[in-house]
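Undergrad: Make a model of this:
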Amino acid sequence: MSDIVVIGGGIAGLSAAARLSEHFSVTVLEREQATGYHASGRSAAMFEQNYGLPSTVALNKASAQYHREANGGYLSPRGLMIIAAREDAEAFDDDVVTMGIERISKDRAVELVPILDPAKFTFAGYHEAGYDIDTDRLMQDFIRQIRRNGGAIVTKAEVTAITRQTDGWQVVAGGQTYDAAKLVNAAGAWADTVAQAAGIAPIGITPRRRSMARIPAPEDRDLRDWPMFFGVGESWYAKPDAGALLVSPADEDVVAPQDAWADDMVLAEGLARYEGMVRTPVTRLLASWAGLRSFAPDKALVLGPDPDEPDFIWCAGQGGYGFQTAPAASQLLADLVRGVTPALPHDLVAQLLPDRLRT
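TA: Have a look, this model is predicted:
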């Protein structure tokens, strides 16, 4: 019997399990054949402190030192740029304030991303403090921490039954039975499904599809020093990736929990918005895919014990910010499970607890 079973082997479940393994015996159950298969394996892998709701930004900032320093650090310079047409001046002004970016000239924008067409945009802003996250190494280091502390990670272990026992929980997954005193629900898009299987009221986790295309380097350019660049209001974005360019329509279409795939029409619309700001048309795709970003009704993360069943712990609603927030979110979750006072401010913690969704 483990002290804790964690359902879900993405970045949320692995980071939570790693922190908890310092104090408890932990078993992670992942339905797929490998950890990080769904949302975590399809992330844009960007760390930008000012990106997200105020509660998410606070978690980003609380995670920054870990990302920079733990195990040699996980960040490498990238930078972030936003561009906008004249008719989008008001939305651009909002992005400047929200993202804390510096206005730059059109010439400077083209210097940073040479394929931009200065006739097609009017405004540009840049933030140097945007970074790539080494997401694979971050997950692998959390896995090593779990195993170093005696924890177990079981793949191909889809949960088929959860039963409340007098002394905890019994979980049937992958044909095996696991007993634990506490259950952590880090199942991503399937978080409400897991809750209902455990007899816990769902909290309204909604999966939303995010599509991505990988295109050849425009004009055969070296993209290594280009920033990630966005359309105003995150209407699309593009990011260098191993000699190619990732382009996303930044879609958020509601879908059922699933192994997501890109919608061709949505992808085409996003690529058209990207083409509307550059000189070079997209002539072919190297690959396309989609992932699920799962949100609570208020789009803030959901971390901590269920108010009606304290031995059922939510670790859900990461909404695309899972890697950015993982160090602080996992530490908060471990503090709440242990019953110790979190280092994060009380008002911030209140914005993240599942209690707020039980009104």
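
Undergrad: CA atoms for contacts and neighbours, from now on please.
TA: Fine.

Undergrad: From the centre of the protein, point out the most distant residue.
TA: What lies farthest from the middle of the chain is Thr166; by Cα atoms, centre = their mean that is 35.0 Å.

Undergrad: Let me see the contact set for it.
TA: Contacts for Thr166 (Cα atoms under 8 Å, 6 or more residues apart in numbering) come out as none.

Undergrad: do Met212 as well
TA: Met212 makes contacts with Leu246, Val247, Ser248, Pro249, Ala262, Leu267, Ser288, Trp289, Ala290, as judged by Cα under 8 Å, 6+ apart.

Undergrad: Please identify which helix or strand holds it.
TA: Secondary structure assignment for Met212, by DSSP states H and E: strand 206-216.

Undergrad: Following the chain onward from that strand, which element is next?
TA: Next along the chain after strand 206-216, taking DSSP H and E as the criterion, comes strand 228-231.

Undergrad: and for that next one, what are the contacting residues?
TA: Residues outside strand 228-231 that contact it (Cα under 8 Å, 6+ apart): 78-84, 236-240, 273-274.

Undergrad: just the buried members of those?
TA: 78-84, 236-240, 273-274 (16 or more other Cα atoms under 10 Å).

Undergrad: Let's compare: structure for the following, please.
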Amino acid sequence: MNRPDIVIVGGGIAGASLGAVLAARARVLLLEMEASAGYHATGRAVSFWEETYGGLAVQPLTTASGPMLAAPDPEFSEASFLSPRRTLHVGRAGDAMARDRLMAEFGGKVVLRAVDPAVLVPGLRPDWTLGVLEPGVCDIDVAALHAAWLRQFRRHGGEVRLGTALRRAEARGGSWRVETDQGAIDCGLIVNAAGAWADDVAKTCGVAPIGITPLRRTVVQLRVPAMPSADLPLVMDLGSQFYFKPEGEARVWLTPHDEEPSVPCDAAPEELAVAQAIARFQAVVDWPVEAVERKWAGLRSFSRDRAPVYGFDPAVPGFFWFAGQGGFGIQTSPAAAILAAGMIGGGAFPKAVASIDAAVYSPSRFR
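TA: A predicted model of the protein is given here:
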């Protein structure tokens, strides 16, 4: 496919989901610089569907995506991508303002209940007295979801080229000449779904960057034989210093909620962040840590206002931004893809996203 209508740069959850929607009505080529799609952020995510995660700008996308993840079209998947988890937001006495802000911001939009956190998490240390339960939270089968998007993309005629980086692109009178590792391609539209590399891709295409910043997030897998149950809720700090969730029997996935600015790269965990994660975990529960079984890091990419960026660049109409999805790109992928495809195609938005204000995500806000 050397003359596609659309070239998407990036094969993670962003590019795969939008590609799957667009390929139903256009010739779409997806370029992925790595040997496997989703190698960086998507393949390293500790993902869950949580309506409060990402803030008020993200919540409508998450809420709209929930039914599509829970009960997908049978052509897309025969099984749900979600399994019940719940989130317990916890805090000490000094976190009362953060608790009240959470309840006020999402009251009426998301089911939240004030609870005694010690009842839900045996072994919680006594100074953690504040609790807010978000009962609707679910784990997401990330690998299955990403694979389903790619499968749908190919089923609709889309082509994926792995190990193929965009080296240069030039706008030519309403179309593009794209230079890649595998030769030149002509297309009508470029979609920038390159995650941590989004600003670099823009510059390669002669488009001004908008300030997408990659932030490193560290995760460790701990063996904790004293953990009471694998069905405990995800425990998230009201002060944004950690969250952890069971990952099977006697194992926990834990992050210190770090956000260290990074250049786009194959991110690796730093020992200081690992040590901070364990120290914070041990300050919350009295479960002894038997071993650190795994540790890894990924890059979560944010715009300056931390809301995603969806839309045509105001200075370069044939260049579409689909980036800045932070740590919430997986849980919002169905609604975000449908919304962005509607922006590209024009006309009325489908019912699933009709109530979402697309203008909130426009790159014009940074120009």
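
Undergrad: just to revisit the earlier point, would you turn the contacts of strand 228-231 of structure 1 into JSON lines with secondary structure and distance to Lys61 of structure 1?
TA: Output for the contacts of strand 228-231 of structure 1, formatted as JSON lines (DSSP: H, G, I helix; E, B strand; the rest coil; distance: Cα to Cα, whole Å):
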{"residue": "Arg78", "secondary structure": "coil", "distance to Lys61 of structure 1": "17"}
{"residue": "Gly79", "secondary structure": "coil", "distance to Lys61 of structure 1": "17"}
{"residue": "Leu80", "secondary structure": "strand", "distance to Lys61 of structure 1": "17"}
{"residue": "Met81", "secondary structure": "strand", "distance to Lys61 of structure 1": "20"}
{"residue": "Ile82", "secondary structure": "strand", "distance to Lys61 of structure 1": "21"}
{"residue": "Ile83", "secondary structure": "strand", "distance to Lys61 of structure 1": "25"}
{"residue": "Ala84", "secondary structure": "strand", "distance to Lys61 of structure 1": "27"}
{"residue": "Trp236", "secondary structure": "coil", "distance to Lys61 of structure 1": "25"}
{"residue": "Tyr237", "secondary structure": "strand", "distance to Lys61 of structure 1": "23"}
{"residue": "Ala238", "secondary structure": "strand", "distance to Lys61 of structure 1": "24"}
{"residue": "Lys239", "secondary structure": "strand", "distance to Lys61 of structure 1": "22"}
{"residue": "Pro240", "secondary structure": "strand", "distance to Lys61 of structure 1": "24"}
{"residue": "Arg273", "secondary structure": "helix", "distance to Lys61 of structure 1": "31"}
{"residue": "Tyr274", "secondary structure": "helix", "distance to Lys61 of structure 1": "30"}
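
Undergrad: which residues does Asp95 of structure 2 contact?
TA: Contact analysis of Asp95 of structure 2 by Cα under 8 Å, 6+ apart lists Leu130, Leu238, Gly239.

Undergrad: Mind picking the two most distant members of the buried ones among the contacts of strand 228-231 of structure 1?
TA: By the measure Cα to Cα, Arg78 and Arg273 form the most distant pair in those, at 22.2 Å.

Undergrad: burial of Glu271 of structure 2, as a residue count?
TA: Glu271 of structure 2: 11 surrounding residues under other Cα atoms under 10 Å.

Undergrad: Please pull up the equivalent of it in structure 1.
TA: With TM-score structural alignment as the criterion, the equivalent of Glu271 of structure 2 in structure 1 is Asp264.

Undergrad: Quick check: the gap between its match and Gly175 of structure 1.
TA: Separation of Asp264 of structure 1 from Gly175 of structure 1 (Cα to Cα, to the nearest Å) stands at 37 Å.

Undergrad: Strands of the stretch 201-350 of structure 1, residue ranges please.
TA: For the stretch 201-350 of structure 1, the strands defined by DSSP state E, counting those that start in this stretch occupy 206-216, 228-231, 237-241, 244-248, 253-254, 287-295, 302-306, 309-316.

Undergrad: Relative to Gln49 of structure 1, which of these is closest?
TA: strand 228-231 (14.3 Å).

Undergrad: returning to that earlier point: which of the contacts of Asp95 of structure 2 sits closest to Met227 of structure 2?
TA: Using Cα to Cα, Leu130 comes nearest to Met227 of structure 2 of those, at 20.7 Å.

Undergrad: That closest one against Ala98, yeah?
TA: No: with contact defined as Cα atoms under 8 Å, Leu130 of structure 2 does not count as touching Ala98 (10.3 Å).

Undergrad: Of these two, which one has the most company?
TA: Leu130 (21 against 15).

Undergrad: and that one, what pairs with it in structure 1?
TA: Taking TM-score structural alignment, the alignment pairs Leu130 of structure 2 with Phe123 from structure 1.

Undergrad: One more: Leu69 of structure 2?
TA: Using TM-score structural alignment, the partner of Leu69 of structure 2 in structure 1 is His67.
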